[in-house]
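[1] my questions are about this predicted structure, shown below with the sequence.
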Amino acid sequence: MENWITETMSTYGYMGIFLLIALENIFPPIPSEVILTFGGFMTTNTAMSVIGVIAVSTIGSVAGAVILYGIGLLVNVNRLEKVVEKWGHILRVSKEDIRRADAWFDKYGVWTVFFCRLIPLIRSLISIPAGMSHMNFWAFLLLTTAGTLIWNTILVNLGAAVGSSWEDIVGYMDIYSNVVYILLVLFFTVFVALFLKKKAGHKKS
C-alpha cells in the first residue's frame, strides 16, 4: 500500500494528496502518517510547498470527516435503540445504555472530537459518533479542522525536516500508534469492567 500511496502522490501532486487523505478518513487503514510525511519530503525535491501540502491535506481530511459525520446522522441513536431492542439481550446492551453513551458524548464530545483527531485510526472514526449524537455541525467542523491542522502540520514539517529519511518517521509513528492502542484497550477494559460491576449492583438493589 505504501508504494501505491507514494506513486499516486508523485504522479498527481496536490490532487493526489487531497484524494488520498480524504479516502484515509473514510477508510482508516490507509495510513495518514505515510501520506503526510512523504508529502513533507516531496516539498524538498518538487515545486510543492509545506504550506500547500498542509492546506490541501487539511481540506481533504476535513472533507472525509464530514462524510463520516453524515453517515453518523443516518445511523442516529433512534436506529441504534431499535437494533438494541431486538438484539440487546444477546449483546447485553440496553436502550438505557445507548442513551447514557449518547448523553456522555453530548457532555464531553466537543473535546473528544478535538483530541481524537490526534490519535491514529480513531481520528477518523470519531466523526461517526459525533454525527450520531447530532453534535453541532459548526462546532464539529471547527474542532475537527483544529485537531487535523495540528496533526498535519507536525507530520508534514517532520517529513520536510528529515527529507529522504521520511520513512523513519513512519516507523516512530507506528510505535506511537501501538502504544496508544494498548492504552485504549486497557482503558476500554477497565471502563467495561466498572460499567458491568455498576450494572450488577443496580440489579441486586
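    Done, it's in.
[2] use CA for all of it now, contacts and neighbours both
    Fine.
[3] where do the helices sit along this protein?
    2-26, 32-42, 50-91, 95-116, 122-125, 127-132, 137-162, 166-204 (DSSP state H).
[4] elements contacting the longest one?
    Contact here means 3 or more CA pairs under 8 Å, 6 or more residues apart in numbering; DSSP states H and E; on that basis helix 50-91 packs against helix 2-26, helix 32-42, helix 95-116, helix 122-125, helix 127-132, helix 137-162.
[5] go ahead and name everything in contact with the shortest one.
    Outside helix 122-125, the residues that touch it by CA atoms under 8 Å, 6 or more residues apart in numbering are 24, 25, 26, 28, 65, 68, 113, 116, 117.
[6] do the same with stretch 80-93
    With contact meaning CA under 8 Å, 6+ apart, stretch 80-93 is reached by 94, 95, 98.
[7] again with stretch 104-119
    122-124, 126-127, 129-130, 133, 135, 139-140, 143-144, 146-148, 150-151, 177, 180.
[8] can you select the buried ones from these in PyMOL?
    In PyMOL syntax, the buried subset of the contacts of stretch 104-119 is picked out as below (16 or more other CA atoms under 10 Å):
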select buried, resi 122+123+124+126+127+129+130+133+135+140+143+144+146+147+148+151
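[9] most centrally placed residue in this protein?
    In the chain, the centroid-proximal residue (CA atoms, centre = their mean) is residue 123; its distance is 1.5 Å.
[10] state the distance from that one to residue 191.
    20 Å (CA to CA, to the nearest Å).
[11] same deal with residue 141?
    With CA to CA as the criterion, residue 141 and residue 191 are 28 Å apart.
[12] surely residue 60 touches residue 15?
    No: contact criterion CA atoms under 8 Å: residue 60 and residue 15 do not qualify, at 9.4 Å.
[13] tell me which of the two has more neighbours.
    Comparing residue 60 with residue 15 by neighbour count (other CA atoms under 10 Å), the higher total belongs to residue 60, at 21 against 14.
[14] who's in contact with the more buried one?
    17, 18, 19, 20, 21, 22.
[15] filter those residues down to the buried ones.
    For the contacts of residue 60, buried by 16+ other CA under 10 Å: 17, 18, 19, 20, 21, 22.
[16] the structure to be compared is supplied as follows:
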Amino acid sequence: MTETGSWLSALADWTVSLMEVIGPAGAGAAIALESVFPPLPSEAILPMAGLAASRGSFTLVEALAWTTAGSIVGALLLYGLGAWLGAARLRRIAERMPLMQAEDVDRTIAWFERHGGKAVFFGRMLPIFRSLISIPAGVARMPLWRFGLLTAAGSLLWNAVFVFSGYFLGEQWHIVEEYAGILQIVVILAVVGAFVWFVAARLRRLAAARRTADSRD
C-alpha cells in the first residue's frame, strides 16, 4: 500500500472510530475540522458517514444533516477570521509583502461584492476553495444570514454526493474518490497557474515602471 493510501486509510479508520463513539456528530466534527484545515480531504471522510448509515449506525438524513452542520461551523470559523482581519489590516499586510499592493485587497473585495454569492455557493464544491472562500466573505462582511444559507446549500450538494456514494457503493466508495482526486489536481494546477501569472504580470509592471523612472532621470 502506498504512503498516501496508508494515510487515507488511517483517516478513514479514525473517522469511523469517531462515529462509533459519538454517532453522526462525529462525522460533523470531522467535516468541521476539514473545513478549517483543507489538507484533510472531505472525499475520504464523507463516504464513511454514508457507509455507517448503510450499516444502520444512524440514518442517512442524520449523516447529511450532521456533515452539513459541520461544514457550516467550519465555514463560520473562517468567516470570523476574515472579519477579524478586516480590509484595513489586510491592506497593511499587503503593503509589507513582496509584489503585493494595498490596491490588490481593494480589488479583491470589490470583486467579491459583485460575485460573492456565486463564489460562496460554488466554492463549497471545489477543493481548497471550499475552505478559503469563507475568509474573503468575512473580510467583505457578507451578511451572515446570506453567507450561512449559501454555505448550507453548497455544502449539502457536495456532501450528498459523497455520503450517498458511501451509502450505495459501500467499500467501493473509492470509485468516486478517484474522480474527486482528479478535480483536486485540476484545481491545484489552476491555482498554481494563476499564481505564476500574477507574479509574472507584477514583475513586468515593476520593470516597466522602473524603466519609465530611469528615462525621466
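    That came in fine, so what should we check first? In this text the structure is predicted, and so the values were computed from the model without any measurement.
[17] got the helices and strands packed on helix 50-91 of the first structure as a markdown table, with distance to residue 53 of the first structure columns?
    Formatted as a markdown table, those follow (distance: least, CA to CA, whole Å):
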| stretch | distance to residue 53 of the first structure |
| --- | --- |
| helix 2-26 | 7 |
| helix 32-42 | 6 |
| helix 95-116 | 21 |
| helix 122-125 | 19 |
| helix 127-132 | 23 |
| helix 137-162 | 7 |
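[18] now the buried members of the contacts of helix 122-125 of the first structure.
    24, 25, 26, 28, 65, 68, 113, 116, 117.
[19] CSV for these, including distance to residue 44 of the first structure?
    Below are these laid out as CSV (distance: CA to CA, whole Å):
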residue, distance to residue 44 of the first structure
24, 24
25, 26
26, 29
28, 27
65, 29
68, 33
113, 33
116, 30
117, 27
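[20] turn the contacts of residue 60 of the first structure into a markdown table, including distance to residue 155 of the first structure.
    Formatted as a markdown table, the contacts of residue 60 of the first structure follow (distance: CA to CA, whole Å):
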| residue | distance to residue 155 of the first structure |
| --- | --- |
| 17 | 14 |
| 18 | 15 |
| 19 | 18 |
| 20 | 15 |
| 21 | 13 |
| 22 | 16 |
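[21] of the residues you listed, closest to residue 199 of the first structure?
    Lowest distance from residue 199 of the first structure to the contacts of residue 60 of the first structure (CA to CA) belongs to residue 22, with 40.2 Å.
[22] how about stretch 80-94 of the first structure, which residues are buried there?
    Applying 16+ other CA under 10 Å to stretch 80-94 of the first structure flags 81, 84, 94 as buried.
[23] which one of the buried ones among the contacts of residue 60 of the first structure is nearest to residue 161 of the first structure?
    For those, the nearest to residue 161 of the first structure is residue 17 (18.7 Å; CA to CA).
[24] aligned against the second structure, show me the partner of the closest one.
    The pairwise alignment with the second structure assigns residue 17 of the first structure to residue 27, based on TM-score structural alignment.
[25] pretty sure its match sits against residue 65.
    No: using CA under 8 Å as the test, residue 27 of the second structure is too far from residue 65 to be in contact (9.9 Å).
[26] quick revisit: of the helices of the first structure, which stretch is the most buried?
    The highest mean neighbour count among the helices of the first structure, using mean count of other CA atoms under 10 Å, belongs to helix 32-42: a mean of 27.
[27] residues in the second structure aligned with it?
    Helix 32-42 of the first structure maps onto residues 42-52 of the second structure, going by TM-score structural alignment.
[28] nearest to residue 7 of the first structure among the contacts of helix 122-125 of the first structure?
    Distances from residue 7 of the first structure to the contacts of helix 122-125 of the first structure, taken by CA to CA, are shortest for residue 24, at 15.8 Å.
[29] what sits up against stretch 161-179 of the second structure?
    43-44, 46-54, 60, 63-64.
[30] now for residue 110 of the first structure: what does it line up with in the second structure?
    In the second structure, residue 110 of the first structure lands on residue 117 (TM-score structural alignment).
[31] can you tell me what residue 7 of the first structure aligns to in the second structure?
    Using TM-score structural alignment, residue 7 of the first structure pairs with residue 17 in the second structure.
[32] any idea how far residue 49 of the second structure is from that match?
    From residue 17 of the second structure over to residue 49 of the second structure (counting by CA to CA), the distance is 11 Å.
[33] of all the contacts of helix 122-125 of the first structure, which two lie farthest apart?
    The span of those, defined through CA to CA, is set by 24 and 113 at 16.9 Å.
[34] ok, residue 46 of the first structure - contacts?
    So residue 46 of the first structure contacts nothing (CA under 8 Å, 6+ apart).
[35] next, find the distance separating it from residue 16 of the first structure.
    Residue 46 of the first structure is 14 Å from residue 16 of the first structure, by CA to CA.
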